[in-house]
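> Sequence first, predicted coordinates after that:
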Amino acid sequence: MSVAEDGRTGQVEVAGVVRLIDLSLLHGPLQSGEHVLVHSGIALERMSAEQAQEVMSLFAPPAVGKDVAQDQRPPG
């Protein structure tokens, strides 16, 4: 995340897309590189790097593996 000079707006990258966000709901100054929870372009809360990683893992594509349909076919 990068923070504008006024401290009220910033830019975040999500899934390769850079978005402008409103930081006015957060208390205290933010530093570039901090993690925030964003909804509809508004930063709602600060997050630790560990929390951010956990949340991002929920939205990650599933791991490549066996085709489920193959596992459900009867043997033979």
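It's in. Residues are numbered from 1 along each chain as shown.

> Please count neighbours and contacts with C-alpha atoms only from this point.
Will do.

> Excluding sequence neighbours, find me the nearest residue to Gly7.
Using C-alpha to C-alpha, 6 or more residues apart in numbering and skipping the chain neighbours, the partner closest in space to Gly7 is Pro29 (6.7 Å).

> this is the comparison structure:
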Amino acid sequence: MRDNMETGTIKCFFPFKGYGFIRREKGKDVFFFYKDLENEAEIYEGAKVQFSLNESSTGRCPSARKIIKIG
């Protein structure tokens, strides 16, 4: 596991829109863009992932970066 990486599960993914949400193990759900998936992994609802968290300075939902499918 990389330093400062969190784990979670893909809660929902909208492939035609290019975004979705990850249910974190600890904390609120986070938003992600398909472009932030490393290695263009095939992603689907229920997939386990690791990611780094990008806190928003505008008060919006935090987003996930450097998303890696695990398991």
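Nice, thanks for sending it over. The shown structure was predicted, so the numbers you read here are calculated from the model rather than taken from an experiment.

> So what does the residue nearest to Gly7 of the first structure match up with in the second structure?
In the second structure, the residue paired with Pro29 of the first structure is Glu42, using TM-score structural alignment.

> Counting neighbours, what do you get for that match?
By the criterion of other C-alpha atoms under 10 Å, Glu42 of the second structure has 8 neighbours.

> Could you say which helix or strand holds it?
Assigned by DSSP states H and E, Glu42 of the second structure belongs to no helix or strand.

> what do you get for Phe21 of the second structure?
Element membership for Phe21 of the second structure (DSSP H and E) is strand 19-24.

> What are the buried residues along that strand?
For strand 19-24 of the second structure, the buried set under the neighbour-count rule, 16 or more other C-alpha atoms under 10 Å, comprises 20-24.

> Same question for stretch 26-45 of the first structure.
With burial defined by 16+ other C-alpha under 10 Å, the residues of stretch 26-45 of the first structure counted as buried are 30, 35-36, 38, 41-44.

> Would you reformat these as CSV and include secondary structure and distance to Val55 of the first structure?
Below are the buried residues of stretch 26-45 of the first structure laid out as CSV (DSSP: H, G, I helix; E, B strand; the rest coil; distance: C-alpha to C-alpha, whole Å):
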residue, secondary structure, distance to Val55 of the first structure
Leu30, coil, 20
His35, strand, 11
Val36, strand, 11
Val38, strand, 12
Gly41, coil, 17
Ile42, strand, 17
Ala43, strand, 15
Leu44, strand, 14
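
> Now do the SS call for the residue nearest in space to the middle of the first structure.
Nearest residue to the geometric centre of the first structure (C-alpha atoms, centre = their mean): Met56, 5.2 Å. Here Met56 of the first structure is recorded as helix under DSSP: H, G, I helix; E, B strand; the rest coil.
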